[in-house]
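> Quick check, what structure comes out for this input:
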Amino acid sequence: MARHRWTPDNIPDLRGRTAIVTGASSGLGIVEARELARAGAHVVLAVRNADKGRKVAAELPGSTEVRRLDLSSLASIRSFADDWSVDLDILINNAGIMLVPEGRTVDGFELQMGTNYLGAFALTNLLLPYVRDASTSRVVSMSSQLHIGGKIKLDNVDGTKGKYNALQAYRDSQLATVYFTAELQRRLEAAGSGIRAITAHPGIARTSLNDHVTGVRKMFFLATLWMFNDADHGAYPALYAATADVPGGSYVGPDGMGHLRGNPEIHRPGLAARDPELGPELWNVSARLTNTDFATV
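You can find the predicted model right below:
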């Protein structure tokens, strides 16, 4: 008998539920917002460029709205959270940047760590009191298989020390995200909450996230496009994590060779993400850097 492969056709009826998708004006975020809205959820596109977001939303089915959010600014994150006042069922921390030139966020963090990890960390903590305490409620954070090469230095979580290496900075931000999800799930369970925190990764997806890749890496990427997921399939793991009966703390990615492409399944993160003592320590440092911490209603 052929193995069942999950697709968005398996998403249950989401009428009456509210979802936030960060970075929903391009790539995977558009697909995630589209499929959640198609299933009946009210979807908030949390985007840096509101005009671009409104153009995207105009093409989506169902109930949507656009709110501005810049994950490279703690002030923008707090403003977004301060304006939030209704129950939330699904938060997909989808927005991210990859292999960008060296830079700093408004708050002085290395740009990739500040946007991909610390921004999502702060947003989640500030919105968590609004997430319904139910097994159908999800916090899904996007990471990457490149977390395998990441390193967490507790004295440099903001990424501002040492010589900048774009690939290593990206790997570090993705590893931090995997630890964040695992520690969030641990804290939710300790608090007796039914909310589930899950990490998802797209394999390698053909999206604009790769626009900053240059040189030999760009040539390799272009030559091997046939091996990778399109944007639709790249979004499947996040949608699966957000809507299927997936255990909290899971790591979800494509089921194909090397988990580079295919349909979603649960598998294991790399060895670099399995230190049981690092998660709580990373959380505490991140809480100090962002001045946010775990809180539920």
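
> going forward, measure contacts between C-alpha atoms and count neighbours the same way
Fine.

> Can you get me a residue count around Leu28?
28 (other C-alpha atoms under 10 Å).

> my guess is it is in a strand, correct?
No. Counting by DSSP: H, G, I helix; E, B strand; the rest coil, Leu28 falls outside a strand, being helix.

> That one against Ala231, yeah?
Yes. In this structure Leu28 lies within contact range of Ala231 using C-alpha atoms under 8 Å: 5.5 Å.

> where do the contact lists of these two overlap?
By the contact definition C-alpha atoms under 8 Å, 6 or more residues apart in numbering, Leu28 and Ala231 are jointly contacted by Thr207.

> how far away is Arg186 from Asp13?
Using C-alpha to C-alpha, to the nearest Å, Arg186 is found at 28 Å from Asp13.

> Those two: which is more packed in?
The neighbour comparison of Arg186 against Asp13 (other C-alpha under 10 Å) goes to Arg186, with 18 against 13.

> so which strand or helix has the more buried one?
Using DSSP states H and E, Arg186 sits in helix 166-190.

> Now do that helix: distance to the chain's middle.
10 Å (C-alpha atoms, centre = their mean, to the nearest Å).

> now for it, which elements pack on it?
helix 111-112, strand 138-142, strand 196-200, helix 278-290 (3 or more C-alpha pairs under 8 Å, 6 or more residues apart in numbering; DSSP states H and E).

> Which secondary structure elements does the shortest one sit against?
The reference is to helix 111-112. Looks like helix 111-112 contacts helix 166-190 (3+ C-alpha pairs under 8 Å, 6+ apart).

> Go through the helix it packs on and flag the buried ones.
For helix 166-190, burial by neighbour count (16 or more other C-alpha atoms under 10 Å) applies to 166-188.

> okay, now Phe220: neighbour count?
11.

> Repeat that for Phe109.
Phe109 is flanked by 22 other residues according to other C-alpha under 10 Å.

> wait, isn't it in contact with Ala169?
No. Taking contacts as C-alpha under 8 Å, Phe109 lies outside contact range of Ala169: 11.4 Å.

> how about this one, so we can line them up?
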Amino acid sequence: MTGWTADRIPDQHGRIAVVTGANSGLGLVTATELARHGAHVVLAVRDTAAGEEAARRIGGDVEVRELDLASLNSVRAFAAKLAADHPAIDLLVNNAGVVLLGPRRTSADGFELQLGTNMLGHFALTGLLLGNLAAARESRVVSLSSITHKNAHLDFDDLMFERDYRAAPAYGRSKLATTIFGVELDRRLRAAGSPIVSALAHPGLTRTNLTPRAWEHRGRFGRLIAWLGLLTTQSVEQGTLPQLRAATEPGVRGGQFFGPSRLWETRGRVIEARLSREAADPAVGKRLWAAAEALTGISYL
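The predicted structure is shown next:
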């Protein structure tokens, strides 16, 4: 397969990179490649034991820090310590995510767990680290979207999906919100004259540790779907390339969105991907931003 590869990542020596959810899947590969190219990588993980094991596998210049994006108290504590220890941060990869399979669950702050973790936790984290990002030259924030955002819709009258909850649509909604956040962040950074770049990426259909678990508990039919998924999805290494390109390629512009090229953006070489109409709508972005500020208590830009 031709196209952009991790070998095109420029030298990252002297750069501080923070990767959420860095102990497995896309986050682990992202952290590994950044460290391989010389970055000092902060593995921001909920399970520090898993993070330490990931650090041993990665090698290089890495450190492990505890971060639970489903708790605003954890986000604040993580950001305060990190900001004090690293006054300038070059890269924040908002990679971590949770996929629910069963009944509705809530975060420590009462948010629907997928929205609270995937979008609101990262909204808060980015805001708390914005000053550190501004202190670095050519800094970037990369938000991890999903192709599921294209069929999702935000209901601002029921943002937490308290009515007629279904896990899969709630996940799509959380990824739409994440995508809108990344695009609206770019608008606000530009308006403020900030040099920080907000870019986005999605991995298509990728064989992460979440793929089989989403189906195997559903009996023989679920195991069949999981097996078929191994045949139709792409490797984690390939699925990570869009966010690595967004994070490291020279000249990436604010608001650029990268994803796979083939089969409705499910797999293939990395290209500039397409946003859904709702994700690109400035009015929706403004409304979600206001909601996120009110829910997290964190205002910026």
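
> quick one: the strands in the first structure?
In the first structure, the segments counted as strands under DSSP state E are 18-22, 42-47, 63-68, 90-93, 138-142, 196-200, 251-254, 264-267.

> could you say what helices and strands the first one packs with?
Read that as strand 18-22 of the first structure. Using 3+ C-alpha pairs under 8 Å, 6+ apart: strand 18-22 of the first structure touches helix 27-38, strand 42-47, strand 90-93.

> Please convert the ones you listed to TSV, extending it with distance to Ala241 of the first structure.
As requested, those are exported to TSV (distance: least, C-alpha to C-alpha, whole Å):
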stretch	distance to Ala241 of the first structure
helix 27-38	11
strand 42-47	16
strand 90-93	9
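
> Next, count neighbours for the nearest residue to Thr2 of the second structure once chain neighbours are set aside.
Nearest non-adjacent residue to Thr2 of the second structure, counting by C-alpha to C-alpha, 6 or more residues apart in numbering: Arg269, 6.6 Å away. Counted with other C-alpha under 10 Å, residues neighbouring Arg269 of the second structure total 18.

> What's Arg269 of the second structure aligned with over in the first structure?
Arg269 of the second structure maps onto Asn263 in the first structure when the alignment is built from TM-score structural alignment.

> most tightly surrounded among the helices and strands packed on strand 18-22 of the first structure?
Comparing those by mean neighbour count (mean count of other C-alpha atoms under 10 Å), strand 90-93 comes out on top with a mean of 27.

> Which part of the second structure matches it?
Going by TM-score structural alignment: strand 90-93 of the first structure matches residues 91-94.

> So what touches the matching stretch?
15-20, 122, 126, 133, 139-144, 247.

> between the helices and strands packed on strand 18-22 of the first structure, which gets nearest to Asp82 of the first structure?
Nearest to Asp82 of the first structure, of all those, is strand 42-47, at 13.8 Å by C-alpha to C-alpha.

> in the superposed pair, what's the mean gap between that closest one and the second structure?
In the superposition with the second structure, the average deviation recorded for strand 42-47 of the first structure is 0.2 Å (mean C-alpha distance after the TM-score superposition for the first structure).

> That strand to strand 18-22, inter-axis angle?
20 degrees (axes from the mean of the first three to the mean of the last three C-alpha atoms, to 10 degrees).

> which residues in the second structure does strand 42-47 of the first structure align to?
The aligned range for strand 42-47 of the first structure is 40-45, by TM-score structural alignment.

> Contacts only, for the residue nearest to Ala35 of the second structure when sequence neighbours are not counted.
In space, and not counting its chain neighbours, Ala35 of the second structure is closest to Gly60: 5.7 Å by C-alpha to C-alpha, 6+ apart. Applying C-alpha under 8 Å, 6+ apart to Gly60 of the second structure gives the contacts Ala35, Arg36, Gly38, His40.

> To which residue of the first structure is Gly60 of the second structure aligned?
Match for Gly60 of the second structure (TM-score structural alignment): Gly62.

> Buried residues of stretch 148-167 of the first structure, list them for me.
Ile148, Gly149, Gly150, Lys151, Ile152, Val157, Asp158, Gly159, Thr160, Ala166, Leu167.

> Ok, stretch 60-73 of the first structure next?
Quick answer for stretch 60-73 of the first structure (16+ other C-alpha under 10 Å): Leu60, Gly62, Ser63, Thr64, Val66, Arg67, Arg68, Leu69, Asp70, Leu71, Ser72, Ser73.

> Please produce CSV containing these, extended by distance to Asp275 of the first structure.
Output for those, formatted as CSV (distance: C-alpha to C-alpha, whole Å):
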residue, distance to Asp275 of the first structure
Leu60, 41
Gly62, 42
Ser63, 41
Thr64, 40
Val66, 38
Arg67, 37
Arg68, 36
Leu69, 32
Asp70, 31
Leu71, 27
Ser72, 28
Ser73, 29
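
> ok, of those, which one's closest to Met227 of the first structure?
Leu60 (28.4 Å).

> most neighbours, which of the contacts of stretch 91-94 of the second structure?
That'd be Ser143 among these, by other C-alpha under 10 Å, with 30 neighbours.

> What is the equivalent residue in the first structure for that one?
So Ser143 of the second structure corresponds to Ser141, using TM-score structural alignment.

> I'd say Trp198 of the first structure and Thr177 touch.
Actually, residue 198 of the first structure is Ile. It isn't Trp. No. Under the criterion of C-alpha under 8 Å, Ile198 of the first structure makes no contact with Thr177, lying 10.3 Å away.

> shared neighbours of these two, anything?
If you check Ile198 of the first structure and Thr177 against C-alpha under 8 Å, 6+ apart, the residues they both contact are Ser141.

> Go ahead and confirm Val47 of the first structure touches Ser26.
No. Contact between Val47 of the first structure and Ser26 fails when scored by C-alpha under 8 Å: they sit 9.4 Å apart.

> how close does the residue nearest to Asp70 of the first structure when sequence neighbours are not counted get to Ser144 of the first structure?
Leaving aside its chain neighbours, Asp70 of the first structure sits nearest to Arg48 (4.9 Å; criterion: C-alpha to C-alpha, 6+ apart). Arg48 of the first structure is 22 Å from Ser144 of the first structure, where distance means C-alpha to C-alpha.
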